[in-house]
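> Turn this into a model:
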Amino acid sequence: MTIKKDSKALVHFNVLLKDGSAADSTRVDGKPVWFVFGDGSLTDSLESQLLGMESGQTKKFELAGSDLFGPVNPDNIHFMDINQFPVDVKLEEGAIIAFEQMGGGSLPGMIRELKGHSVTVDFNHPLSDQEIVLEVEVLEIR
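I've put the predicted structure just below:
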């Protein structure tokens, strides 16, 4: 059976950066995920790479991070006063901090810049602006 527009596919995947370092993997916890095709949950770029694959097949390909995690949105970059952060939080560029959301839950934000009392926090997905390599293994197709 092959993946078609109305298929569901159980897959293992590895998300790698261009330098080969691992960013995410379903293999870490041994739990593959279901990809649903044609319902809008996957980007067109990702679907086009996977359509036609068969159960048991593996594939490795490059994608822009925005094709998996959405484009960088300038509205998701915020400037905050350093006094809004608890004193025990170590602020440094590249650090990812969990911010409490109204109504519960948390949202990760990356510290992009520290300048005086201003802290630039980016709430875009950290891989949105990266070129990535995706390795996919199709386990089952329905």
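> Please make it C-alpha for all contacts and neighbour counts, starting now.
Noted.
> quick one: the strands in this structure?
For the chain, the strands defined by DSSP state E occupy 8-17, 22-25, 33-36, 58-64, 77-81, 96-100, 106-115, 118-122, 131-141.
> The first one versus strand 131-141: what angle between them?
Angle, strand 8-17 to strand 131-141, by axes from the mean of the first three to the mean of the last three CA atoms, to 10 degrees: 160 degrees.
> Contacts for strand 8-17 next, please.
Under the criterion CA atoms under 8 Å, 6 or more residues apart in numbering, residues 3, 22-27, 31-37, 130-142 lie in contact with strand 8-17.
> what about the residue of the chain positioned farthest from its centre, distance to Met80?
For the chain, the residue at maximal distance from the C-alpha centroid (CA atoms, centre = their mean) is Gly116, at 30.7 Å. Gly116 sits 11 Å away from Met80, going by CA to CA, to the nearest Å.
> For the comparison step, fold the sequence that follows:
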Amino acid sequence: MAIKNKQLVVMHYELKVNGAQIETNFDGSPIEFSYGTGEIIPGLEEAIQDMNEGETKEVKIPAEKAYGKHDPSLTETLPISDFEGIDLEIGLVLEADDDNGDLIKATVTEVTKDEVTVDYNHPFADCDLDFKVFIKRIV
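Next comes the predicted model:
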């Protein structure tokens, strides 16, 4: 029986970007999510909609249905004095709470003697994602 909205899906997956494995849970615990509620990226949810318990599938999720295109407006250059006590380097992911108390992440993309440029785009923005999924259980 294929997955339906609001059903609990128990799934193993492997994620590759540009042929490199980024993460997998095939050797560990599966993820659990309520299908159709936006808990996973839209393209993956769409790709598994007709799958059944016990089924394995490989799918390519285009960037537009994953983490979107890179948005240049989501970068910001700040004075280096805002980062006092932090060992800054390109690629460092910084975490902070926004005004609502929600966690935000930014990646350092440039460091000069006076300024730091950070990028708030998801690290996989502009990336097509290759998934191998196994539907372990549908409840």
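> Need the counterpart of Thr107 of structure 2 in structure 1.
In structure 1, the residue matched to Thr107 of structure 2 (TM-score structural alignment) is Met110.
> Buried subset of the contacts of strand 8-17 of structure 1 as a ChimeraX selection?
Buried members of those, defined by 16 or more other CA atoms under 10 Å, are picked up in ChimeraX with:
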select :3,25,32,34,35,36,37,131,132,133,134,135,136,137,138,139,140,141
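> for structure 1, what's the longest helix?
helix 44-50 (DSSP state H).
> Which other helices and strands does it contact?
In terms of contacts (3 or more CA pairs under 8 Å, 6 or more residues apart in numbering; DSSP states H and E), helix 44-50 of structure 1 is packed against strand 58-64, helix 66-69.
> mean shift between it and structure 2?
Its aligned residues in structure 2 lie a mean 2.1 Å from helix 44-50 of structure 1 after superposition (mean CA distance after the TM-score superposition for structure 1).
> quick revisit: the match of Thr107 of structure 2 - how many residues pack around it?
A total of 21 residues lie near Met110 of structure 1 under the criterion other CA atoms under 10 Å.
> my guess is it meets Pro126, correct?
Yes - using CA atoms under 8 Å, Met110 of structure 1 makes contact with Pro126 at a distance of 7.3 Å.
> Tell me the buried residues in stretch 35-54 of structure 1?
Going by neighbour count (16+ other CA under 10 Å), the buried part of stretch 35-54 of structure 1 is 35-37, 42-43, 46-47, 50, 53-54.
> Determine which two of those residues are furthest apart.
Spatial extent of the buried residues of stretch 35-54 of structure 1 (CA to CA) is set by the pair Thr43 and Glu54 at 19.5 Å.
> do you know how far Lys18 of structure 1 is from Asp122 of structure 1?
Per CA to CA, Lys18 of structure 1 is found 22 Å from Asp122 of structure 1.
> Good, we can wrap up now.
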